[in-house]
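[1] Below: sequence and its predicted model.
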Amino acid sequence: MKILFGREHFSAGLPWQGLAPLLPEHEIIACSQADIARHISDADIVVPFSARVDRSLIEQGHFGLIQQFGVGLDTVDIEAATEAGVWVARLPAGNTRNADSVAELAIMFMLMLSRRLPELRTAWQEGRWAEPPGFALTDKTACILGLGDIGMALARRLQAFGMKLLAVRNNPEREVLGIPSLKQVFGPKELITALHEADYTIACIRYTPETHHLLNAEAFEAMKPGSFFINVARGGLVDHEALFAALQSGHLAGAGLDVFWEEPVALTHQLFQQNVVVTPHIAGLTDAFYHQGALVFAKNIGRYVRGELPLYTANQIAHCRSSRR
């Protein structure tokens, strides 16, 4: 089968061809996002990565599986895929090292903002020593939005920093084991209450139409004055104009962002003139996720080829349209 990847490589130095030993009977085709339409008619399996797979592309092809190499499916028209008889599947964050990688980046943001890295660079260049003072994570309170694989991976790590933890999740009554520093779990309707006491708010929640702009003006106003906001989930969760207003007014002390309202984002936006630390959507792009994710990816491709139901699906179809399985 021909497996089409909608990006030239996973990341610099980590090519998709590196997956070939795990997929010995398949042909790997890698192209840019702009060229995916040119190759779509030959593909049996499509791996969007960051490419958009819309209704037009789905109707153009004969492929029966859209298998994401990652968690996010916001660039895939799942409704159109379901109507066409195409499976849509993702990789889980928990057993692929994706959650670990994303949690590490969230902590990097927290440390960079707490220790005032931009100001430290200026002090170094100007020859000023022993300033500015920073904030320790110890004894501070973090509110984790979402206690899925990523949220739990982050909670375990923040516990080691001696932090007090709060969380917001869909099922707050569900027991959380192994995190004694998790003091309280709130439901979605208690979001505003949960935000009041946190020195750090970290978005790890899945993006859906229901969570669009979950972090809006009301939410930012509810956050503790002088606190920090981190987003390692999806840009659509945040009303970026409301975030800008909260930073510009000084209500929030800073933000760490790996994801944005559009990608690539215009670097001239006024938000980036505030105390904001940014990375270009790379939270999961690590060697650990590439190698461990590849194993789960290859197993799911194998299930599909054998005519078995793929795992980690985002839709349900009665019959797969592909005749090449």
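    In hand now; what should we look at?
[2] alpha carbons only for contacts and neighbour counts from here, please
    Noted.
[3] tell me the contacts of the residue nearest to residue 232 when sequence neighbours are not counted?
    Setting aside the residues directly before and after it, residue 232 is nearest to residue 258 in space (C-alpha to C-alpha, 6 or more residues apart in numbering), at 5.4 Å. The contact partners of residue 258, taken as C-alpha atoms under 8 Å, 6 or more residues apart in numbering, are 231-233, 278-283.
[4] make it 7 Å
    231-232, 278-283 (C-alpha atoms under 7 Å, 6 or more residues apart in numbering).
[5] Which one (most neighbours) among those?
    residue 232 (25 neighbours; other C-alpha atoms under 10 Å).
[6] Just to check, it is in contact with residue 106?
    Yes: if you go by C-alpha atoms under 7 Å, residue 232 and residue 106 touch, sitting 6.5 Å apart.
[7] Please give the element, helix or strand, for residue 28.
    Take DSSP states H and E as the rule and residue 28 turns out to sit in strand 27-30.
[8] another structure for you, compare them:
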Amino acid sequence: MTSPANGRTVSMITSPLEAEHAERIASAFADRVDVTYRPDLMPALRYRGDHGDPAWRRTPEQEREWHELLRRAEILLDFPQNESIPLLELAPRLRWVQTTSAGVGPLVQRLGLQDSDLIVTTASGIHAQPLAEFVFAALLFHGKELGRLQADQRARQWNRFSGSELAGQTMAIIGPGRIGQQIGRIARAFHMRVVAMGRDNDPARARTLGMDRLFTRGELLTMLGEADCLVVCAPLTPETDGLLGAGEFAALKPGVVFINIGRGAIVDEDALLARLRRGDIAFAALDVFREEPLPPSSPLWDMPNVLINPHSASTVDTENGKIVDLFLRNLEHYLNGELALLSPQLDKRRMY
């Protein structure tokens, strides 16, 4: 699908993508854009929505060809993985990267791009619905005791019991962005009270975000004390790194449910483990971890009150279609010189 540049805009797909979506990109602006799509130089798709096996490597010959293609590219769909050479040296013509993830701030920092003129647009909001669905799958799994039902069914036992309902509970959200707001909307449909930690506690802003109340960072312990369930969906930034430690977990009421779909480094895992072992945190659903893949030696694997998701809560069969829709909208703005309309743009200093 690669064409000579001939003075035209060159866009390159740098992570695995289903062929039908690559065809959509290639045909959308065929009179103005040459699209490089070389699945033979990328890891094979393991499932729909896969963005690449991080353990996969090119041969030296493939690497030379890959780098030659990068040198021609003005636009990248996703950051290329496992590159030892700085990106702007590999791709000196590069002006814009559309990523396939929302939380790319730390990656941009690691790549040394925070002070560059490179435009980075993220997939912020694309994953809000599947992540919100995972949150409520976890809450209902715990509250309706679906694990008990499965165990009793396998044992052919008829044991009546009393579950819990979400209505009337308080959900606390750390990270009231696009994902947090979608979680809040669904929580309100379950007749839950929804509070969040934000930059300020302005009631008008709380209403705009769909929250019953906002708490500042200084009021975090107070918010945690009100929570029946705590959901972390914030990006990893200097402000959120290590945000939840022993003191914060101690502020939670007994029997709370904890869900992390943000980033693992936001949480002190040792402090979380201690509270889970004591039963102070009744149940935890974890999609992200400080070290990924989660090591087999981690005690989290064996805990009966923990649900482990291998950082896949956001990955659904419709994901790449939505990402390509976003990319094509942004590509039209780019081609028309409307760079200010590229959205959502990463603030490289704030890292989100």
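    Alright, I've got the coordinates. Just so it is clear, the structure is predicted and the values come from calculations on it, not from any experiment.
[9] Show me what counts as buried in the strand holding residue 28 of structure 1.
    Neighbour counts using 16 or more other C-alpha atoms under 10 Å place 28-30 of strand 27-30 of structure 1 among the buried residues.
[10] Packing partners of that strand?
    strand 2-5 (3 or more C-alpha pairs under 7 Å, 6 or more residues apart in numbering; DSSP states H and E).
[11] Share the number of residues neighbouring the spatially closest residue to residue 80 of structure 2 that is not a sequence neighbour, please.
    The shortest distance from residue 80 of structure 2 to any non-neighbouring residue, by C-alpha to C-alpha, 6+ apart, is to residue 14 (5.3 Å). Residues lying near residue 14 of structure 2 (other C-alpha under 10 Å) number 23.
[12] Residue in structure 1 paired with residue 14 of structure 2?
    In structure 1, the residue paired with residue 14 of structure 2 is residue 5, using TM-score structural alignment.
[13] Okay, helices next: where are they in the stretch 151-300 of structure 1?
    191-195, 217-222, 240-248, 287-305 (DSSP state H, counting those that start in this stretch).
[14] What are the contacting residues of the shortest one?
    Right, helix 191-195 of structure 1. Residues outside helix 191-195 of structure 1 that contact it (C-alpha under 7 Å, 6+ apart): 143, 168, 186, 219, 222-224.
[15] Pipe these into JSON lines and attach distance to residue 203 of structure 1 and neighbour count per row.
    Listed next are the contacts of helix 191-195 of structure 1 as JSON lines, based on distance: C-alpha to C-alpha, whole Å; neighbours: other C-alpha atoms under 10 Å:
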{"residue": "143", "distance to residue 203 of structure 1": "9", "neighbour count": "27"}
{"residue": "168", "distance to residue 203 of structure 1": "10", "neighbour count": "25"}
{"residue": "186", "distance to residue 203 of structure 1": "14", "neighbour count": "20"}
{"residue": "219", "distance to residue 203 of structure 1": "12", "neighbour count": "20"}
{"residue": "222", "distance to residue 203 of structure 1": "15", "neighbour count": "18"}
{"residue": "223", "distance to residue 203 of structure 1": "13", "neighbour count": "24"}
{"residue": "224", "distance to residue 203 of structure 1": "16", "neighbour count": "18"}
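[16] Include distance to residue 92 of structure 1 when you put those into TSV, please.
    Formatted as TSV, those follow (distance: C-alpha to C-alpha, whole Å):
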residue	distance to residue 92 of structure 1
143	23
168	20
186	24
219	29
222	32
223	30
224	33
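[17] how about the residue nearest to residue 80 of structure 2, what does it touch?
    For residue 14 of structure 2, the contacting residues are 76-80, by C-alpha under 7 Å, 6+ apart.
[18] Could you list which of those residues belong to strands?
    76-77 (DSSP state E).
[19] so which of the contacts of residue 14 of structure 2 is the most crowded?
    Neighbour max across the contacts of residue 14 of structure 2 (other C-alpha under 10 Å) = residue 76, 24 neighbours.
[20] and it, what pairs with it in structure 1?
    Checking with TM-score structural alignment, residue 76 of structure 2 has residue 46 as its match.
[21] now residue 345 of structure 2
    So residue 345 of structure 2 corresponds to residue 313, using TM-score structural alignment.
[22] Its match and residue 64 of structure 1: what is the separation?
    13 Å (C-alpha to C-alpha, to the nearest Å).
[23] repeat for residue 186 of structure 1
    40 Å.
[24] just residue 241 of structure 1 next, same as before
    Here the criterion is C-alpha to C-alpha. By it, residue 241 of structure 1 lies 40 Å from residue 64 of structure 1.
[25] circling back to that earlier point, show me what contacts the match of residue 76 of structure 2?
    Contacts of residue 46 of structure 1 (C-alpha under 7 Å, 6+ apart): 3-5, 65-67.
[26] Dump these into CSV; add distance to residue 150 of structure 1 as well.
    Listed next are the contacts of residue 46 of structure 1 as CSV, based on distance: C-alpha to C-alpha, whole Å:
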residue, distance to residue 150 of structure 1
3, 28
4, 28
5, 25
65, 25
66, 23
67, 20
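[27] between these, which has the most around it?
    Neighbour tally across the contacts of residue 46 of structure 1 (other C-alpha under 10 Å): the maximum, 29 neighbours, falls on residue 5.
[28] still on that earlier bit, now which residue in structure 2 aligns to the residue nearest to residue 232 of structure 1?
    Residue 258 of structure 1 maps onto residue 287 in structure 2, by TM-score structural alignment.
[29] Residue 267 of structure 2 maps to what in structure 1?
    Per TM-score structural alignment, residue 267 of structure 2 is aligned with residue 238.
[30] Count the neighbours of its match for me.
    Residue 238 of structure 1 - counted by other C-alpha under 10 Å - has 24 other residues nearby.
[31] how about the strands in the stretch 1-150 of structure 2?
    9-13, 33-36, 75-77, 96-98, 119-121 (DSSP state E, counting those that start in this stretch).
[32] Residue 183 of structure 2: which of the ones you listed is closest?
    strand 119-121 (22.8 Å; C-alpha to C-alpha).
[33] residues in structure 1 matched by that closest one, start to end?
    Counting by TM-score structural alignment, strand 119-121 of structure 2 sits on residues 87-89 of structure 1.
[34] ok, average deviation of that stretch from structure 2?
    Compared with structure 2 after the fit, stretch 87-89 of structure 1 shows a mean deviation of 2.2 Å (mean C-alpha distance after the TM-score superposition for structure 1).
[35] Centre of the chain to that stretch, how far?
    Computed by C-alpha atoms, centre = their mean, to the nearest Å, the separation of stretch 87-89 of structure 1 from the middle of its chain amounts to 18 Å.
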